[in-house]
Every structure is written in structure tokens, then in C-alpha cells.
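Student: Got a predicted structure here, sequence first:
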Amino acid sequence: MTTHPRSALSGIKVLDLSRVLAGPWCTQMLADLGADVVKVERPLAGDDTRQWGPPFLRDDDGEVTQQASYYTSCNRNKRSITIDMATPGGQQLIRRMAAEADVLVENFKVGGLRQYGLDYESLREINPRLVYCSVTGFGQTGPYAERAGYDLMVQAMSGLMSITGHADGEPGGGPLKVGVAVIDVLTGLYAANAVQAALHARNATGEGQHIDMALLDVAMAIQCNQASGYLASGKAPTRAGNQHPSLTPYQDFPSADGNVLLAIGNDGQFARFCSAVDHPEWSADERFATNRNRVANRQALLDLMTPVMKTRTTGEWVALFEDKAVPCGPINTLADAFEDPQVKARGLRIDLPRWGDAPAPDHVSSIPGVANPIRMSGTPVTYRNASPALGQHTDEVLLEMGFGAEEIARLKAEKIV
């Protein structure tokens, strides 16, 4: 496989033994940055998310296929090879791949790969330079280490759901999960950072290392200001809907035709807001002159603001504040967001071709997706191809490894690949 000559991770080989979201998000990030990522999938079944639908992709004739769009969200720029790692031949094949890899990413249960001789200690013996990243729900140590961990469970256990949603007693009150599997995604991002740091360290030491990533660790870490506030005060924060615990006004308001969001982060912005809505006396009021006082007198301020915010449409408010450096915006649907002129100008929707000829029955030549947000001037993110069909590159990868046509045929006949 050829990669973009100016890609940041060009020449780095990644063996991807992960599935679902956190691990694949990590390896997709590495692939976007130019690494050659080979994804190992189960024969016939593949990654679990290939079946996580609807929605499913449509083929070139507009017919619904058997591949869920979930899979395509986190597996672009990769090659797919099918290997049955439960067989001795499959284990030997993966060990041979690991011997030549720079990075291995896996998200099996703790100890799950040891029985196959594919754990870090075993593979380090054949490739001391290997950066081996394990992604689990609760990490390699601790009383929960052997538990399976899922994003929703970890959102609940970490306290994130206790600060997400409307307060008890309000309409729709109660704990809520975030609308996407945010812990999985952020664990993938942390893992990609860790992998690149380990590769940099390897340049100095010549040795790889084991990276232990846990969803629970990430969920605790990303609560940043809320967690720090609890540790400083001893008081656990509670749900406050779209309000900010340390800023006001920083929330949504009903407008004449829907809802509008204000994100006022300092006293200057508040003063400009007050002037624009013809209530300069609010910013002069001692109760509201500083953010600290506004938070202390939050309800009194909201009682004044809410009727005023209902007097104009969302679009009118956005237009009014646009040249006044007052952060204000609509609450879009995804459909609205993809039609937003800024989103279009930044090219955040991408349509990628399938990598060569996908095997039947998956005749999908182009797959839509969301662009990588990283913009680098010298070594830009590259988009080579959309997510692969199951096992699409099995022959290609085996040929690169030195297997001949007869050997590949034997591996297939023995159901190793």
C-alpha cells in the first residue's frame, strides 16, 4: 500500500485487533495521519458494528445493503483482512504480522489474548519495538479489571450522567447519557495521543511499551472543571440542563420561533449584550456587573432576560449579535448543521471511494463521512479510501507478507483466513 509522501505517520504500520468504537477510533486517527492500518476481523462476521443498524448503506443502485453506517464512521483509510485467531494457524499469522508492525491496538478483555500468545509480553519477545495499546473498560488493574465495559455503563459509573440532563423536578428531569458514545470517542483520541508519544519515545530508547487505556479513567478525566470543582469544594455538582455551573448567561433561551443559545463568558460580552438589547442598566446593576455576582443572582437575571429573548426570532438574534462579539447561535439538527455555510466552507462532509472493487454483495462505490478536524500545513490528513468491505484486502496483505497464491489458497481452505 502506498501512503501520502508527506503524511505525518507515513511508514508506520499498525495492526488493528480492535472492534466497535474506542479502538477503531484510535486507529482511524492514526490512519488519517498516514499510517498503514491493517484491521483484523473475524471471518464471515467481521467487526460487531458492521451489523449495528439501521441505518445501513445503500448500494450504487439505491438498494439497502447489509453494512451498517456505524462501521463506516470509524474505519476509513484501513485495509481489512479476515483471520480466525482461535486457530493455531491464525495465531501464527497474527504473530508474523506483529513482528513487522510498529503499533498494535486491541480491546479484548484483560488477559483475553494471552491464551493465543498475542498478549504484550508474548509479542514483545518477537518485536521489542512494538507499541502495544490495550483499550478496556476499566484498565489492566483494579477490582473491576476483568469486567466488560461499555460507554453507557461508564457514563453512568463515572458520574457523567449525574451532571447531564435537566434537574430533578423539571420537565424531562433525570440523568441522561450524552447523545454520542463520547467516552469511546475520547478514549480513542487519548489512545492515539499515547501511541504517538510512545513512538516518539521509541526513537530515543529503541524500545516499544505497553499502553493501558481505560474508559473509566477517561470518563473521570474529561469531567475536568466539574471534577475539580467537586474536589475543591467537597460538593458534588448536579444536573442543570443547559446552564453552566460557573457562568451565566450561558444557556439556551426560548425565542419567538424556537430556541437560541447564548454563551457569554466574560463581563465585557455581557455589557455588549445588555447594550444591544436596550437594557444597559443590567450590566450596571451590582447584582449582575460581574460574572461571580451573576451566578449568585442567576434566577433574578434569567427572570429579566427570558421575556426579552422571546421578542425576536433565533435568526434575528444571531444577526443582531454577529458584529458585537456576543456569542450567540441556533440549536441545529444534524441536517441543519451540514447545511450551515461554515460547515460547508470547511469541507466537513467528505465522500470517499471504496478501496478498489468491493466483493459481492457489497457494491458501494462511495461512502459519506465527516472530515477529520485536524488541519496541518506541512503534513496534512489524507483521505485515501472509505472503510473496507469485510476481508477486502486479505489476499493483498498476505501477498505483501510473502505468501504465494498456493499458500493463500491453503489458508482459505483451512478456514484460517
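Tutor: Yes, it's here.
Student: contacts, neighbours, all on C-alpha from now
Tutor: Noted.
Student: where do the strands sit along the stretch 201-350 of the chain?
Tutor: Using DSSP state E, counting those that start in this stretch, the strands of the stretch 201-350 of the chain run over residues 210-214, 250-254, 259-263, 328-330, 349-353.
Student: Actually, the stretch 1-150 of the chain.
Tutor: 13-17, 36-41, 56-58, 64-68, 78-82, 103-106, 131-136.
Student: residues in contact with the shortest one?
Tutor: In other words, strand 56-58. 64-69, 364, 367 (CA atoms under 8 Å, 6 or more residues apart in numbering).
Student: ok, so of these, who is nearest residue 91?
Tutor: Closest approach between the contacts of strand 56-58 and residue 91, by CA to CA: residue 67, at 27.1 Å.
Student: quick one: the helices in the stretch 251-400 of the chain?
Tutor: 267-276, 280-284, 291-296, 298-309, 314-321, 334-339, 341-345, 394-400 (DSSP state H, counting those that start in this stretch).
Student: ok, now the stretch 1-150 of the chain?
Tutor: Using DSSP H, counting those that start in this stretch, the helices of the stretch 1-150 of the chain run over residues 22-32, 69-72, 88-100, 120-126.
Student: Take this one as well and set it beside the first:
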Amino acid sequence: MPDSHIDPRDATTATLPLAGIVVLDLTLARAGPTCVRHLADWGAEVIRIEPPAFNDGLGGAREGYDFQNLHRNKRSIALDLKTEDGKAAFFKLAAKADVLVENMRVRVKHRLGIAPEQVHAVNPRLIYASISGFGQTGPYSERAGVDQIAQGMGGMMTITGEPGRGPMRAGIPFVDLTAGNLLALAVMVALWERQKTGKGRWVHTSLLEAMVFMLDLQAARYLMDGEIPGQAGNDHPVNIPMGAFDTADKPVNIAASSPKMWAQFAEAVGHPEWLEVEEWKTAKGRSADRKRLNAAITEVFKQKPSDHWIDLLERIGIPCGPINKVDQVFADPQVQHLRMAMPMKHPDRGDTHLVSSAINIEGIESEVRRIPPRLGEHSAEILKSVGYTDDDVARLRGLGVINAE
């Protein structure tokens, strides 16, 4: 017999690393679902708890690309947590769960009566995982937060873009994604600790913390040396030559900033005399004279197409590569080899693809075992798994507590 938490229609789940881990997913938008997606992809049984008639607005609809990409490998129960019956059903699920993930505004979980202390009272082994905009406590804890707000408050927009052009956001919601990734890591750390202690933890992060964490070298540059970074466009903030350069057909990125690579680079592109320019003999000097050095490199690079320079620099071990549009990314032979477009058979969309996990575990392939669920698709079977009868399910459906197909 399969584990009671494993879908018998999905034999592959039982062999995955997180098989047997039950996750209650109360997330919306992107940061929280990003965390849960990691857990779902590697075999956790994820029960997505949504309000009846819920649509969180991503992708325009449940069939939209965003919802489909975020919510694969899950089941859905549509449950009204604002009712006593709904809350009772939630606590029955929580009593048997291993992990709960939520990214509500801080006050909401307390208002609903499902805060960490209340859930731990019925299941002290549960890992309660939270993402907020600015932290669970502190002067901004009650504020709503989204990715771009965190990019601005966390310094990112003042170090992105070309000098003098004003603040610029990154082209992806990387703060949401980073917060989700970090919370997934925190969940795994807490699950490992539970192996030794038998007790759960409340683990949490926020968009602001994730953003400041991702400043990384730019933050350390300020904290240790007192330098306030500015915008550097496509150039690396401190290393040179490292950035984007025009060629005869399209730009390329190069990274030749170490003393050895700089010498190899100058020789390879046919300008060994660059090594004798006094201002360019040190990294600090090259950085100070960045505009003139970049112009000299661009003048040379424009004489031949991008493939010429990529092939030349690759032969001598200098990192380089094309600057691709998204369609070119997925046409790239290495991206295809890495299977970053994960196939999915969808009842409405037919044969399509989602973005694959970037985590590789030898001997296991990341795949779509369950297409993203319809709202309340599994309400009845989930409730029956914790002791509800057909009559109970019918009663709750009649009261509007659940939306069950």
C-alpha cells in the first residue's frame, strides 16, 4: 500500500527526496509560491488552501502562464478559513502536516487565528514558514510590500542602470524569487533540526531582508570601506574590463579583469600595447580610466562579428558570451541540454512547457507530476484523508465552506 499522503496515481512521488512531507500552502502572489514550488518539485505532498472563488491575479487566470508555472505538483482545497467549520478543517489538516507556508500580511494570520503559536498548539512538530514585506516585527512590519518596493527601499534601483539615468528596477521580480528561495532553504534547515529535536520552528524572511542580503558585495563594500555604490550600467562595479561590448553584429559580454586575463585579452585581440599604457597597468587604474578603455575595446570589437570574439576568447579561457533575447535563451543548445524548458501535457493548452527547477540531484529528474490544480479540485479527497465523511463534505459544500468538484 502507498503512503496515505502519496497519490496512488503517481508512483514516482514515493521515490522522491521529500516524499512523505506534507505541506500546507497558504501562499499567494509569487514569493511564497516560489518557496512551495521547490518543495513540491522534489516530492512533498502540497495541499494548496485557497478561499472559495479565489483568484490571486497572477497571469490573469488560473490557466495563465504565471499561475501554471508557480503551482505545479500540488493539490487544491477551497476552504473558507473565516468560518468555524473551515477553521476546524484547517486545524485537522495542520495536525497531520509537516510544513505550513504563508505570505499574508503580518496581522492577517493573527486575525484568522492561525498564527504560529496557535498552529504549534495542535502540532508542535510543524515547521511554520512565513514571508512578509518587511519582517514580522519592527516599525514597517504592518506595511504591504511587493518586489519593486523592496528593490527601491533595499538600494537595488540606485545601483541598476546607466549612470545619470535615474533609478532602474531589475527586469525580473528577483526579490520575490530570492525570498522564496531563502525560505525554502530555511524550511529544509528546520526539517533537519526536527530530526534531532522532534520539534518544529517558526522560520521567516522578508522581501526587504532578501533584497539587502542580495546586495552582497555592494553591501560589504559600504559596510567595510564606506563606499556608496552607484550605477555602472553594463560594467562591473569594480572590475574591468567586464561588461557588454558592441561588435559588428550584436553585443557580447566579456570578463577579463584579473591581471592574467587582462594580459591574455590584450594579446589575443591584437593590442599588446595596451599593457604598456600607464593608467591600465593596474585594476584600480583601469577602473579609473574605464571610459577610455571601454571605447578602445569597442572600436576593436566592432571590426568583427560576435561569434569571432566569443570563439577567440573562449579558446584562451576568458569568460565571454552572447547577450540573448528570451527566445534565443531557450534555443541555446546548452539550455536545451540542461532541460530548462520542462514539458507538460495540459488538458487545455496541450503540449507546453514550464520553467524547470535549477536544482540537480543525480538520479532524479524534475518533472511535472501534477498539472496545476483547478480551484478546489481535491477538496473532497483531502478532507476525507483526515476523517471527513461524504455527508460531512456535502454539508460543508452546502454551507459554502468548501468549493468541491
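Tutor: Nice, I can see it. Quantities reported herein were computed from a predicted structural model and do not represent experimental measurements.
Student: related to what we said a few turns ago, so can I have JSON lines of the strands of the stretch 1-150 of structure 1 showing mean neighbour count and distance to residue 396 of structure 1?
Tutor: Below are those laid out as JSON lines (neighbours: other CA atoms under 10 Å; distance: least, CA to CA, whole Å):
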{"stretch": "strand 13-17", "mean neighbour count": "23", "distance to residue 396 of structure 1": "15"}
{"stretch": "strand 36-41", "mean neighbour count": "25", "distance to residue 396 of structure 1": "11"}
{"stretch": "strand 56-58", "mean neighbour count": "21", "distance to residue 396 of structure 1": "25"}
{"stretch": "strand 64-68", "mean neighbour count": "19", "distance to residue 396 of structure 1": "22"}
{"stretch": "strand 78-82", "mean neighbour count": "25", "distance to residue 396 of structure 1": "9"}
{"stretch": "strand 103-106", "mean neighbour count": "24", "distance to residue 396 of structure 1": "20"}
{"stretch": "strand 131-136", "mean neighbour count": "26", "distance to residue 396 of structure 1": "24"}
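Student: can you list those in a markdown table and add distance to residue 257 of structure 1?
Tutor: Formatted as a markdown table, these follow (distance: least, CA to CA, whole Å):
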| stretch | distance to residue 257 of structure 1 |
| --- | --- |
| strand 13-17 | 48 |
| strand 36-41 | 48 |
| strand 56-58 | 34 |
| strand 64-68 | 36 |
| strand 78-82 | 45 |
| strand 103-106 | 48 |
| strand 131-136 | 45 |
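Student: so which of the ones you listed gets nearest residue 163 of structure 1?
Tutor: strand 131-136 (23.9 Å).
Student: Show me what residue 92 of structure 2 aligns to in structure 1.
Tutor: Under the alignment (TM-score structural alignment), residue 92 of structure 2 pairs with residue 96 of structure 1.
Student: I'd like the distance between its match and residue 406 of structure 1.
Tutor: 18 Å (CA to CA, to the nearest Å).
Student: Those two: which has the busier surroundings?
Tutor: residue 96 (15 against 9; other CA atoms under 10 Å).
Student: what about that one, distance to residue 327 of structure 1?
Tutor: From residue 96 of structure 1 to residue 327 of structure 1 the distance is 55 Å (CA to CA).
Student: Over to residue 227 of structure 1?
Tutor: Applying CA to CA, the value for residue 227 of structure 1 to residue 327 of structure 1 is 26 Å.
Student: How about residue 287 of structure 1?
Tutor: Here residue 287 of structure 1 is placed at a distance of 22 Å from residue 327 of structure 1 (CA to CA).
Student: what residues are up against residue 99 of structure 2?
Tutor: With CA under 8 Å, 6+ apart, residue 99 of structure 2 has these contacts: 21-24, 126-129, 187.
Student: Pull the most distant pair out of those.
Tutor: Among these, 21 and 129 lie farthest apart (CA to CA), at 14.3 Å.
Student: tell me which of the contacts of strand 56-58 of structure 1 is nearest to residue 341 of structure 1?
Tutor: Nearest to residue 341 of structure 1, judged by CA to CA, of the contacts of strand 56-58 of structure 1 is residue 367 at 21.9 Å.
Student: Which residue in structure 1 aligns with residue 21 of structure 2?
Tutor: Looks like residue 21 of structure 2 aligns to residue 12 there (TM-score structural alignment).
Student: next one: residue 129 of structure 2
Tutor: Under TM-score structural alignment, residue 129 of structure 2 pairs with residue 133 in structure 1.
Student: Could you measure from residue 105 of structure 2 over to residue 137 of structure 2?
Tutor: According to CA to CA, residue 105 of structure 2 stands 11 Å off from residue 137 of structure 2.
Student: Report the central residue of structure 1.
Tutor: residue 185 (2.6 Å; CA atoms, centre = their mean).
Student: Residue 142 of structure 1 versus the closest residue to residue 380 of structure 1 other than its chain neighbours, what's the distance?
Tutor: Ranked by CA to CA, 6 or more residues apart in numbering and with sequence neighbours excluded, the top spatial neighbour of residue 380 of structure 1 is residue 7, at 6.2 Å. Separation of residue 7 of structure 1 from residue 142 of structure 1 (CA to CA): 39 Å.
Student: More neighbours: which of those two?
Tutor: Shown here are residue 7 of structure 1 and residue 142; by other CA under 10 Å, residue 7 has more neighbours (19 against 8).
Student: Thank you kindly, that will do.
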